[in-house]
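*Asks:* Got a sequence here, can you model it:
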Amino acid sequence: MSIAPETRDARHAEPSPRRKAPGLELWLTERVAFHLRKPAEDIDPDTPLADYGIDSVAAISICGEIEEEYRIAVSPTIAYDFPTVHAIATHVTELLADRATDGGARS
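*Replies:* Just a heads-up that it's a prediction; the model follows:
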């Protein structure tokens, strides 16, 4: 028996507590997989998202999900500036660390 992939919109879910990079990378992999309509297991965190055929709508959606989930501002071009799940996760982790260092001054 197979289980259908989750189809509910994560933007309406309760925000999760801050994750460290490995948890963030898993969450991000799941979001990318959702937008590509692929199993998360098929997403390699070191493969460029462009190789999967991610489009601008999905990239912008992922940007918004990062902002909502982690309460930080990221560039709408994040998926192009940081072309892999791993690179995006590393960048977001750095932004979170900067925010913590700044005492939460950034939003």
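
*Asks:* CA only for contacts and neighbour counts going forward, please
*Replies:* Will do.

*Asks:* Name the SS class of residue 17, please.
*Replies:* Three-state call for residue 17 (DSSP: H, G, I helix; E, B strand; the rest coil): coil.

*Asks:* and it, how many residues sit next to it?
*Replies:* Using other CA atoms under 10 Å, residue 17 has 8 neighbouring residues.

*Asks:* gap between it and residue 36?
*Replies:* Distance, residue 17 to residue 36, using CA to CA, to the nearest Å: 25 Å.

*Asks:* With residue 23 instead?
*Replies:* According to CA to CA, residue 23 and residue 36 sit 20 Å apart.

*Asks:* repeat for residue 26
*Replies:* Noted for residue 26: a distance of 15 Å to residue 36, by CA to CA.

*Asks:* residue boundaries of the helices in this protein?
*Replies:* With helices called from DSSP state H, the chain shows them at 21-36, 56-70, 78-81, 85-101.

*Asks:* Next, the structure of the following sequence, for comparison with the previous one:
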Amino acid sequence: MSIAPYTVEPTEASLKTWLAERVAEYVRLTPDQIRSDTPLADYGLDSVYALTLNADIEDYLGLTLDNALMWDHPTIDALSKVLIEMMALEKA
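*Replies:* Down below sits the predicted model:
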């Protein structure tokens, strides 16, 4: 599946929603079942899905990410925060 780049610059809130939708798709839940403060591994997001999600994020945000990013920032809250910070640094 190919992920299109964003058309409106994401906010932290919209990025959390987008991430919840992606995670829900991979673990076969609905986005409203994904809590932003719960570690993604608790939903069964294994290393293969984590790498796939990492690639989706790269495609969506146009960033190059370390493959360990989700292990260092294991929740949607933490991940979205660091991604917004990375986007700001890219623009600086």
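
*Asks:* circling back to that earlier point, kindly reformat the helices of the first structure as TSV containing distance to residue 13 of the first structure and mean neighbour count.
*Replies:* TSV is the format used below for the helices of the first structure (distance: least, CA to CA, whole Å; neighbours: other CA atoms under 10 Å):
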stretch	distance to residue 13 of the first structure	mean neighbour count
helix 21-36	13	18
helix 56-70	9	17
helix 78-81	22	17
helix 85-101	20	18
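
*Asks:* Relative to residue 46 of the first structure, tell me which of the ones you listed wins on proximity.
*Replies:* Closest to residue 46 of the first structure of those, according to CA to CA: helix 85-101, at 5.8 Å.

*Asks:* Contact partners for the residue positioned nearest the centre of the second structure?
*Replies:* Per CA atoms, centre = their mean, the C-alpha nearest to the average position across the second structure is that of residue 19, at 4.2 Å. Contacts for residue 19 of the second structure (CA atoms under 8 Å, 6 or more residues apart in numbering) come out as 76, 80.

*Asks:* which residue in the first structure lines up with it?
*Replies:* Under the alignment (TM-score structural alignment), residue 19 of the second structure maps onto residue 28 of the first structure.

*Asks:* from what I can see residue 49 of the first structure touches residue 79, true?
*Replies:* Yes - the criterion here is CA atoms under 8 Å, and residue 49 of the first structure meets it with residue 79 at 7.4 Å.

*Asks:* Residue 83 of the first structure contacts residue 45, correct?
*Replies:* No - the criterion here is CA under 8 Å, and residue 83 of the first structure misses it with residue 45 at 9.8 Å.
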